[in-house]
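*Asks:* give me coordinates for this.
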Amino acid sequence: MGVIRVGVIGLTALESSTLGPRTWAVVSFLPSFVNSPDYEIVAVCNSTVASSLQAIETHKLPKTTKAYGNPSDLANDPNVDLVVVSVRVTKHLMLAEPALLAKKQVFVEWPLGASTTEAERLAELARTRNLKTIVGVQARADPLIVKAKQLVDSGALGTITSSSVFGSTSAVPSDVWFKGSEFYLDMKTGANLFHVYFGHFLDSFIHVLGGFDSLQSSLQTEIAEIVIPAEDGVQEHTAQKNVPDHVLVQGKLKSGAMASIAYRWANLNEAVDDVGVRWIITGRNGEIEITTDQSHWQMNSPNRKLRLKLKGAPTKEIDFSSPEPDFIKHIPQIGKNTGRILEAYARGNQADYADFESALETHKLLDEIVQKSGFKY
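*Replies:* As a prediction, this is how the structure comes out:
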C-alpha cells in the first residue's frame, strides 16, 4: 500500500495538546497523520469552507490541502483515499455515508453510530461495497492489550475458566460537566458514559476473550444532576443525567468461561490505590492481572501494568513493550493508540484494529446489556 491520502472531517482550528471539547482530532489524528510516513492529509472538511481553511492555516498544513464545507464534496474528491470522521457521534451516519457511497475507505470514531440501527446501516454500506473500514476503539492496538491477547490465544494460561473486572468512573467528573457537551449526559445520544467510556473497555474485553453466550445485567444512575459551571456570561445551572454510572454484567462467554464486569461510580481521581480498572483473566494453568490508573481506558495510560502468575511460579510483572515506528514518539500520550491502530491499518494487521463489522458486534452487546437490565431512560 502506498501513501494513504486522507480527508479529515472535524479537524478544528483549536491548538491543543490535551483532551477537551472538539480537540480529539487535533491531539490524536493530526500528529498521527503528520508524523506517519504512510499517511498524508490532503483535505479538511468542516461545517463551512471558511472553518476548514482556518484549520488548515492554524495547523500549518500544506497550501495544497483542499478545504470543504460539505461531506459529499469531500467524498467525491478523487485524490482522497481515506475519509476520517471525528465529530460528535450523532453526526457519524450523515457524514460517513457519502464517503461510503463514493466507495472510499472510511475511519469513524467510536461509537460507530448513535444507535445500533445507524451502525448497521454503515456496516451494510461498507459490506456491500467491499470497503476497508476502521473504527476508533484505540485500545485494540495498545501494547498491553496486544500482549494480553497473545497470552490468552497462546494457551499459556490453559483453558480460560473465568474473568473478573472491577472498574470505576473516576477518570471523568461526577459533580460538574463541560458547557456545550451536555449531550454526554443523555443515553439517547449514543455518546455518553455508557456507550463511550464503558463501551471502549467492553470492546477490549470481547476482543481478548470473545463474546457472551448469555448474560444478566443491572444498571443504575447514582448521579442524576450535574452542575454546568458559569462561562461566557451564562449562569451556572444544573443539567439532568439519565446515563448509568453503575454497570454490572455477568454471564457465560462463548468459550464457556464465566465472566463478571462491575463498573462503579467514583469521584474524580478518588479510586482506591489510584486503580481505574483491575481485570483478572483466569485459566487452568494460571492467571493474568491488568491494572490501569485513573485514566480513560483507550488512552495509553503510562501507569498500566500486566502481571502473570503460572502454576508453581511466583507472580511476575510482564514487559509488554514492543518495537514501534519512530513517529509514535511524536504523538501526545492520549493519542498514541490512535497512531497505533492507524499503523496496524496501513500494514494490513487487522488483529489490532476494529472494522465496522466488529464494532457492530459491540453495539449489539451494549444494547443487550441495557435490554437485559430493564434500564429505562
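
*Asks:* make it CA atoms for all contacts and neighbour counts henceforth
*Replies:* Will do.

*Asks:* residues contacting Lys305?
*Replies:* Leu144, Glu289, Ile290, Thr291, Thr292, Glu317, Ile318 (C-alpha atoms under 8 Å, 6 or more residues apart in numbering).

*Asks:* just the residues contacting stretch 99-107, thanks.
*Replies:* By C-alpha under 8 Å, 6+ apart, stretch 99-107 touches 71-72, 74-76, 80-85, 96, 122, 125-126, 129, 131-136.

*Asks:* please provide the structure for the following sequence as well, for comparison with the first:
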Amino acid sequence: MAAQTIRVGFIGLNPDSHWAATAHIPALQSLGDKFKVVAVANSTIESAHRTAEAMNLPHAYGSAEELANSPEVDLVVVTVKVPHHLQLVTAALEAGKHVYCEWPLGNGLAEARQLAELAKSKGVVAVCGTQARSALEVLKLKQLIDEGYVGTVLSTSLIGSGGNWANESPEDLYYLFDKKNGATMEAIPMAHTLAAVKDVLGDFGELSSKTLSRFDSVKISETGETLPKTAADQVMIHGAMASGAAFSLHYRGGVCRGTNLLWEINGTEGDIQVTAGLGHAQLTQLTVKGARGDETELKPLMPEASEYEGKPEFAGARNIAGIYARLYDDIRNGTQTAPSFDDAVALHDVLDAIERFAG
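*Replies:* Predicted coordinates for the structure are as follows:
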C-alpha cells in the first residue's frame, strides 16, 4: 500500500444496493490510490463477512466499535440511517479516527452540536457529506456570481420535488415519512440544496416558513398496507439572504410532470437558471443557463467538458468524490476545505429555525 493511502472502514456497506455501494465506492475508486477500502461493519457479523467476501475486503467486524478501534483503519465512513449517527460517529471519534458522516449529521441540532464538539476535542478531520457543495456546476455557479455575471443579486427562488414524501413508498424507505427519524424532506433534499445556495449566495438572513401535509398516510408499494405519515410534504420558506436579496423556496413531496428542480438567481445585470430532474441537488445532474446585458435568451453556462473527465458519470458519486478529494488534502495538509461538522451544525441551525417558525 502506498505510503499516502488512507485506509477506509465503512459502517453500512452492502455490495449490491444502497447509497454506499452506488455512490461512495465509485467515488473512492475514481481517486486512484489516495484511498483504499479495507474494512466493513454491518448490522450483523454475517452481513459484514458477506460484504467483505463480495468486495474483496480484508477485514469484517461485528460492531462499529471494533471497526473504529482497528489499527487497520484510518478513516471511518458512516452511511446508515440518521437515528444511528450519534452512536456510530461517537464510537469513531472516541477511537481517534477521522470521520466522514452522511448528512444529516445528527437527528436534530442538539446531536449535531454534540458530535461537532467531540470532533473538535479529538483534533481529527470530521466531514459531513453535503456533497452538492462540491458539484462542478455549483462551483461554476459560485464563480459566475463572484465575477459579477448577474451584477448585484436582487432575488433568488427555488422550487424542488423531493421524490419521496408523497403518499406511497417502498417498504425500506418508509422511515423517511416518520418525522422523529430526522430524515424528512426538509432535512435531506432541501437541506442539501440550501448548503449549495449558501456557498453561492452567502448566509441566510431572516426567514419565515410554513409546512403542510397534504397526505397523512402512506401506502407501502410492496404490500398495499397503509401506514401513518408525520413528515411534511409541502415546505415553503420566504425571507432574505444576509445580502438583502429576496429569497423564496417551495419543496413538495413526490415528483411532478414539469421541472423538478428550478433555481433562479436574478440580478441587476443578468439572470441565471439552474434546472434538474429531481430536487436533490446533491445527486442529480444540474444544468446551468444564463443571460445578461442585451441577451434575451438563456444560453448554457456549464463547466468545461474537460472538468468531467476521469470523474464518475453518476452525479452523486462525482460530487462525493469531490468531498473525498478535499478530505484527503485536509488529512494530509492539516487544512479544512471539506464540509466540516461545524458547517453541518450551521446548516442544522438553519433547519431548526425554520422548523420552529413553521410551528
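
*Asks:* care to give me the TM-score?
*Replies:* Here the TM-score for the pair of chains, by TM-score structural alignment, normalised by the length of the second structure, is 0.91; 352 aligned residues with a C-alpha RMSD of 2.3 Å.

*Asks:* hey, where'd the helices end up in the first structure?
*Replies:* All helices of the first structure, identified by DSSP state H, fall at 24, 30-35, 49-58, 71-75, 92-101, 116-128, 143-154, 199-209, 336-347, 356-373.

*Asks:* counting contacts, what elements does the fourth one pack onto?
*Replies:* In this structure, helix 71-75 of the first structure makes packing contacts with strand 39-45, helix 92-101, judged by 3 or more C-alpha pairs under 8 Å, 6 or more residues apart in numbering; DSSP states H and E.

*Asks:* list the contacts of the residue nearest the centre of the second structure.
*Replies:* With distances taken as C-alpha atoms, centre = their mean, the residue of the second structure nearest its centroid is Thr130 (3.5 Å). The contact partners of Thr130 of the second structure, by C-alpha under 8 Å, 6+ apart, come to Glu102, Trp103, His192, Ala195, Gln282, Pro339.

*Asks:* burial count for the counterpart of the second one in the first structure?
*Replies:* The reference is to Trp103 of the second structure. Superposed on the first structure with TM-score structural alignment, Trp103 of the second structure falls opposite Trp110. For Trp110 of the first structure, the number of neighbouring residues by other C-alpha atoms under 10 Å comes to 28.

*Asks:* isn't Trp110 of the first structure up against Val196?
*Replies:* Yes. The pair Trp110 of the first structure and Val196 passes the contact test of C-alpha atoms under 8 Å, sitting 7.0 Å apart.

*Asks:* strands of the stretch 251-377 of the first structure, start to end?
*Replies:* With DSSP state E, counting those that start in this stretch as the criterion, the stretch 251-377 of the first structure has strands at 258-264, 277-283, 286-292, 305-310, 316-317.

*Asks:* a markdown table for those, including distance to Ala344 of the first structure?
*Replies:* Shown next, in a markdown table, are those (distance: least, C-alpha to C-alpha, whole Å):
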| stretch | distance to Ala344 of the first structure |
| --- | --- |
| strand 258-264 | 28 |
| strand 277-283 | 25 |
| strand 286-292 | 23 |
| strand 305-310 | 22 |
| strand 316-317 | 26 |
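
*Asks:* excluding residues flanking it in the chain, which one is nearest Ile272 of the second structure?
*Replies:* Closest residue to Ile272 of the second structure apart from its sequence neighbours, by C-alpha to C-alpha, 6 or more residues apart in numbering: Gly290 at 4.2 Å.

*Asks:* map the one you found onto the first structure.
*Replies:* Aligned against the first structure by TM-score structural alignment, Gly290 of the second structure finds its counterpart in Leu308.

*Asks:* now a ChimeraX select for only the buried ones of the contacts of Lys305 of the first structure.
*Replies:* Buried residues within the contacts of Lys305 of the first structure, by 16 or more other C-alpha atoms under 10 Å, are selected in ChimeraX with:
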select :144,289,290,291,292
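
*Asks:* got the contacts of Lys305 of the first structure as CSV, with distance to Leu151 of the first structure columns?
*Replies:* Converted to CSV, the contacts of Lys305 of the first structure look like this (distance: C-alpha to C-alpha, whole Å):
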residue, distance to Leu151 of the first structure
Leu144, 11
Glu289, 12
Ile290, 12
Thr291, 16
Thr292, 18
Glu317, 13
Ile318, 11
